[in-house]
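*Asks:* Have a look at this fold, sequence not included:
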């Protein structure tokens, strides 16, 4: 049991703590650019990367857009 707790704490205190946080929805321009391209090619939706918001889940999206 002690090793599980140590592994959990190590992962939470690791070198990349931002991976476990929500982060800025406008931060990753490369991802938003690719999503805009995909939306246009696959769905015919024309939008700019600035119109795409990336959320960590539905709860964050509801809070963000409410």
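*Replies:* Thanks, I have the structure now. Note that this is a predicted model, so its numbers are computed, not measured.

*Asks:* make it CA atoms for all contacts and neighbour counts henceforth
*Replies:* Noted.

*Asks:* Quickly find the element holding residue 35.
*Replies:* Element membership for residue 35 (DSSP states H and E) is helix 29-38.

*Asks:* Return the set of buried residues in that helix.
*Replies:* 32-33, 35-37 (16 or more other C-alpha atoms under 10 Å).

*Asks:* so can I have a markdown table of those showing distance to residue 2?
*Replies:* Conversion of these to a markdown table gives the following (distance: C-alpha to C-alpha, whole Å):
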| residue | distance to residue 2 |
| --- | --- |
| 32 | 41 |
| 33 | 44 |
| 35 | 43 |
| 36 | 46 |
| 37 | 47 |
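
*Asks:* A further structure is provided below for comparison with the first:
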């Protein structure tokens, strides 16, 4: 299964970005390899998720912390 992750690196005060090594290890354990995309501007999360889905990714995970 092709898995993509959209990460908002500043959500939750940057908590997820700081803990990314542990979080990504857990994701790999459950889903295998995945491709990571990081947001940089407003609207990026939706755009990146749509691009991943249109590119054949069967699962797209939104990772943030501010209501993602």
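*Replies:* Good, I have the coordinates. Since we're looking at a predicted model, the values are computed, not measured.

*Asks:* Can you pull the TM-score for these?
*Replies:* With the length set by TM-score structural alignment, normalised by the length of the first structure, the two chains reach a TM-score of 0.28; 28 aligned residues with a C-alpha RMSD of 3.0 Å.

*Asks:* follow-up on the earlier one: now for the buried residues of helix 29-38 of the first structure, which pair is the farthest apart?
*Replies:* 32 and 37 (8.6 Å; C-alpha to C-alpha).

*Asks:* Pick out whichever of the buried residues of helix 29-38 of the first structure sits closest to residue 65 of the first structure.
*Replies:* Of these, the one sitting nearest to residue 65 of the first structure (C-alpha to C-alpha) turns out to be residue 32, at 17.7 Å.

*Asks:* what's the distance between that closest one and residue 38 of the first structure?
*Replies:* 10 Å (C-alpha to C-alpha, to the nearest Å).

*Asks:* And for residue 9 of the first structure?
*Replies:* Where residue 38 of the first structure is concerned, residue 9 of the first structure sits at a distance of 38 Å (C-alpha to C-alpha).

*Asks:* that older thread, toward the C-terminus from the helix holding residue 35 of the first structure, list the very next helix or strand.
*Replies:* Heading C-terminal from helix 29-38 of the first structure (DSSP H and E), you reach helix 58-65.
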